[in-house]
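J.: Quick check, what structure comes out for this input:
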Amino acid sequence: MDFTRRRLLTTAAAASAAAVAMPNIMTSDKAYAAPLKKGEPIKVGLLFSLTGALAVPEEDSTLVLQYAFDEINKNGGVGGVPVEPVIVDAKSDFGVYSEKTKELILREKVTALFGCYTSASRKAILPTVMQRNHLLYYPTCYEGAECTQNTICTGPLANQHSQDLIPFMVEKFGKKVFFVGSNYVWPKESNKNAKIWLEKAGGELVGEEYIPLGSSEFGPVLGKIRDAKPDFIFSTVVGASDIAFHKQFKQEGFKVDSMPIASLTTGEIETRAMGAEFGAGHFLSAPYFQTLDNPTNQKFVENFLKSKYGKNGTTHYNMEETYLTAYVFKAGFEKAAAAVGFENVTPRAIRDNSGGIRVEDNISPEGLVWIDENNFNTWLKPKIGQCQADGTFKIVKAAAEHVKPDPYSIYPDAGTCTATGLKGPDGKLRTNVI
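T.: Model prediction:
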């Protein structure tokens, strides 16, 4: 029996929300937690875009979470009861993300939120999540420079992908680099990190351009790249724009063997959407690739693709990181229930019991990962893959050991992210964002 409800909430027009710094002050979560009762489903909110410029990666996040919760429910659920996802289409609109977050927490009274692909959307909803002392599972790479007490992240930080990718590309292709990104906080902050790794690798930045999120016009940027003659391009372009960028790169006559694109976002799903001929030869840094050769991944790929959720025909890094959030939630909820009792579990209680949680090799397609006890990001093994002619990726470099997530890797004077907040060198709590 399929216990999971998949109700698509209607969305209304909303003004774009500004990305604001989150306060450390939080209200009690008692008023906003779902009234849990043993035997009744646990409601969770799935806050992704099914339409608009961000739909290419985010639709798969919704699909794989439904798959994961089906899998969990068939194996006894969470704490012995099924999970009931409430699905939202955020329409690639930051105002809608913000509005639907309030609806999921206040009206639907979900126990946790799973959502967002961009840092702009995450920052649009975090003020509400923090104010209500709720819980967000954020399943993709981000820039760091943030220490919230209500977010658990399963994607890599900058020190877990670009720190390896930049020196690898400099060594293989040359020192001259051109940065291209979408115009919002993640690409800009990621490039601050990349510039430091580039300097340490002896590289040279020969250009830096940002295009509006969702834009498909890269003619002027490609003209500047042609003039600058870089050895490779470092891309933090996302969503539909990423697909347009790769297609126009090839259509304008640029050659991947002499000027490849090194990306933090262009995986199997983007390559499938653009056509493998436009992705072949380019590089991606990520902890997961569909071609990972281990029994758990082989089972995951086979079962997901033959399920009703595998309609897009591939798995990829963001999908796998999203899949992991379901199992991190399950473990955290059950640990909290053991500590405080099932009916007393709150979003904050789950978070407070999630430090150190491990997703073992037999569940995680990328292999063992675990949640850091202080900053609630994930320990993982970075990898670099090169896109092949069939759209799959050949892994060309992989870390031998897990890398600790460090949200302030380029801001050592900011302090240390702890379970109670960002502590400065003096030991006092500070504002949690740069």
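J.: For the rest of this, base every contact and every neighbour count on C-alpha atoms.
T.: Will do.
J.: Could you tell me whether residue 370 really is in a strand?
T.: Yes. Counting by DSSP: H, G, I helix; E, B strand; the rest coil, residue 370 is found in a strand.
J.: quick one: the helices in the stretch 151-300 of the chain?
T.: Assigned by DSSP state H, counting those that start in this stretch, the stretch 151-300 of the chain shows helices spanning 162-173, 185-200, 219-228, 239-251, 268-274, 276-279, 295-306.
J.: The stretch 1-150 of the chain too?
T.: For the stretch 1-150 of the chain, helices defined by DSSP H, counting those that start in this stretch occupy the ranges 55-74, 94-102, 119-131.
J.: list the helices and strands the last one packs on?
T.: Helices and strands touching helix 119-131, as assessed by 3 or more C-alpha pairs under 8 Å, 6 or more residues apart in numbering; DSSP states H and E, comprise helix 94-102, helix 185-200.
J.: what's the most buried one of these?
T.: helix 94-102 (a mean of 24; mean count of other C-alpha atoms under 10 Å).
J.: What count of nearby residues applies to the nearest residue to residue 239 once chain neighbours are set aside?
T.: Residue nearest to residue 239 in three dimensions, not counting chain neighbours: residue 54, with 4.9 Å by C-alpha to C-alpha, 6 or more residues apart in numbering. Residue 54 sits with 24 neighbouring residues when counted by other C-alpha atoms under 10 Å.
J.: contacts for stretch 379-397?
T.: 156, 160-161, 164-165, 268, 271-272, 275-277, 279-291, 368-372, 398-405 (C-alpha atoms under 8 Å, 6 or more residues apart in numbering).
J.: no wait, stretch 104-114
T.: 32-35, 42-47, 86, 134-139, 325, 346-347.
J.: Keep only those of those residues that are in strands.
T.: Among these, the members found in strands (DSSP state E) are 42, 43, 44, 45, 46, 47, 86, 136, 137, 138.
J.: Is the third one in contact with residue 86, as I believe?
T.: Yes. Applying C-alpha atoms under 8 Å, one finds residue 44 in contact with residue 86, separated by 6.1 Å.
J.: Please give the structure of this sequence too, so both can be compared:
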Amino acid sequence: MISLDAPYHALRVPPAMRHRGGGGRTLRDEPGRGRHGRLRIGHFVPLSGPAGIWGPASLHNADLAVREINARGGILGREIELLTFDAGGAPGEVAGLACDAVGFGEVDVIVGGHISAVRVALRDAIAGQVPYVYTPIYEGGERTPGVLAIGETPPQQSRPAIAWLAEQRRAQRWYLIGSDYVWPWLSHLAVKQYIAEAGGRLVGEDFVPLGAHDHDVYLRRIEEARPDVVLISIIGNDSVIFNRAFAERGLAARMLRLGGAMDETVLLGIGADNTENMFAASGYFASTRTAANDAFRERYFGAFGLHAPVPGATAQSNYEGLHFLKALADRAGTLDLWPLVAAADGLTYSAGRGPIGMGGRGADMPIYLAEADGHDFRPLKLF
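T.: The predicted model follows:
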């Protein structure tokens, strides 16, 4: 964490990269929030750590949104200038970057596509000072004034998937394993209720330290428990390593897997040979054939090339978050914090997933259950 006693230039230069939808400059240029009328958005996205696997595609998704919004006149007539911060470090260190950026007037809004542990640290540090849009799947229940969460939550994502597997695949015995931080902790509490509702029972649960790559003890426990389904809430690259080891141990043919933060980026890392009996539930899959997603994919690959990193759910949420902010500001007619937050209730916005409605409990979206098919997901059911 950068010391608050450091010189002003030392506080400002290292944290971020700046761009307006292509190109970049350092933070040495033009200090001061809102100078020249630009809207400075602090984009907090993991570029390192276990969640860093989503970094490259997240940057592309945010860049595409900035290009599109600026081409249409920006937000309330202000051109977006995106300042990218690495949110892959320790939560306290990331919160320190946010405090510096807000305190020195470098950002007007924060958009975050990072893990929930970082969200908790950021909201405690800067909530109520600038609007904070949080984009990915999370555990639900975010009610901090000034924080706007638009991602999937367990009642939307996990409940119908568990019920479907119980009915269609006769799944009764469940083992839960997740990374050791707030999203898996709280999501698993809800998941246990949904398992009981579906007539199933829990046969084991583990939490794995972030960055841990030796999963032998957990795999041995799973093997001994003989579950029908292993629900996996391990994050990012840690999930890649766990799922490879799971398959190499011969477990993939013997039990189902249901991934939480599982998208095409993680699936590619796991490898087609290791994804047998792998399911995932999400509000977005890159392979979903809808008019909105077909148009989004055409723009995305047109901008970054056919070999650009796949825009999976976690990365694509960064695109959604910026278009949500645009629609919210248009509805509120202002970027002032409290009128902006008040305008969220009842808002409908449209981006890669098509129309999404906002209510008192967050975003209301369709949820897809999909099965891994090689390096891709094949949607099976729309809830």
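J.: returning to what we had before: so which of the helices of the stretch 151-300 of the first structure gets nearest residue 9 of the first structure?
T.: Each of the helices of the stretch 151-300 of the first structure has some distance to residue 9 of the first structure by C-alpha to C-alpha; the shortest is helix 239-251, at 22.9 Å.
J.: So which residues make contact with the closest one?
T.: 53-57, 182, 213-219, 222, 237, 266, 270-271, 273-274, 278-279.
J.: Alignment lookup: residue 381 of the first structure to the second structure.
T.: In the second structure, the position corresponding to residue 381 of the first structure is occupied by residue 366, as judged by TM-score structural alignment.
J.: circling back: can you give me every residue that contacts the residue nearest to residue 239 of the first structure?
T.: For residue 54 of the first structure, the contacting residues are 91, 92, 117, 214, 238, 239, 240, taking C-alpha under 8 Å, 6+ apart as the criterion.
J.: what about the residue in the second structure that it lines up against, distance to residue 223 of the second structure?
T.: Taking TM-score structural alignment as the alignment basis, one finds that residue 54 of the first structure is matched in the second structure by residue 51. Distance from residue 51 of the second structure to residue 223 of the second structure, counting by C-alpha to C-alpha, to the nearest Å: 27 Å.
J.: what's the average distance of the helix of greatest length in the second structure to the first structure?
T.: With secondary structure taken from DSSP state H, the second structure has its longest helix at helix 313-332. Aligned to the first structure and superposed, helix 313-332 of the second structure gives a mean residue distance of 1.7 Å (mean C-alpha distance after the TM-score superposition for the first structure).
J.: packing partners for that helix?
T.: Taking 3+ C-alpha pairs under 8 Å, 6+ apart as contact, the helices and strands that helix 313-332 of the second structure lies on are helix 55-71, strand 109-112, strand 132-134, helix 337-342, strand 348-351.
J.: how about it, aligned to which bit of the first structure?
T.: Under TM-score structural alignment, the match for helix 313-332 of the second structure is residues 317-336.
J.: got the contact list for that stretch?
T.: 57, 60-61, 64-65, 68-69, 78-79, 114, 137-140, 154-155, 267, 286-290, 342, 345, 349-354, 357-359, 364-366.
J.: Over to stretch 128-148 of the second structure?
T.: Outside of stretch 128-148 of the second structure, the residues within contact range by C-alpha under 8 Å, 6+ apart are 102, 108-116, 119, 123, 127, 149-154, 182-184, 186-187, 261, 313-314, 317-318, 320-321, 325, 337-338, 340-341, 361-362.
J.: buried sites along that stretch?
T.: Neighbour-count burial for stretch 128-148 of the second structure flags 129-140, 142, 146-148 (criterion: 16 or more other C-alpha atoms under 10 Å).
J.: Go through the helices of the stretch 151-300 of the first structure and pick out the most buried.
T.: Of the helices of the stretch 151-300 of the first structure, the one with the most neighbours on average (mean count of other C-alpha under 10 Å) is helix 276-279, at a mean of 22.
J.: can you list contacts of it?
T.: Contacts made with helix 276-279 of the first structure from outside it, assessed by C-alpha under 8 Å, 6+ apart, are listed as 246, 247, 250, 271, 387, 388, 389, 390, 391.
J.: before we move on, what about stretch 352-371 of the first structure?
T.: Contacts with stretch 352-371 of the first structure, where a contact means C-alpha under 8 Å, 6+ apart, come from 154, 287-289, 292, 294, 296-298, 300, 320, 324, 327-328, 331-333, 335-336, 372-374, 376-380, 402.
J.: Of those residues, which qualify as buried by neighbour count?
T.: Once neighbours are counted (16+ other C-alpha under 10 Å), the buried part of these comes down to 154, 287-289, 292, 296-297, 300, 320, 324, 327-328, 331-333, 335-336, 372-374, 376-380.
J.: And residue 233 of the first structure, how close does it get to residue 279 of the first structure?
T.: Residue 233 of the first structure sits 14 Å away from residue 279 of the first structure, taking C-alpha to C-alpha as the criterion.
J.: wait, I meant residue 265 of the first structure
T.: From residue 265 of the first structure across to residue 279 of the first structure, the span is 12 Å (C-alpha to C-alpha).
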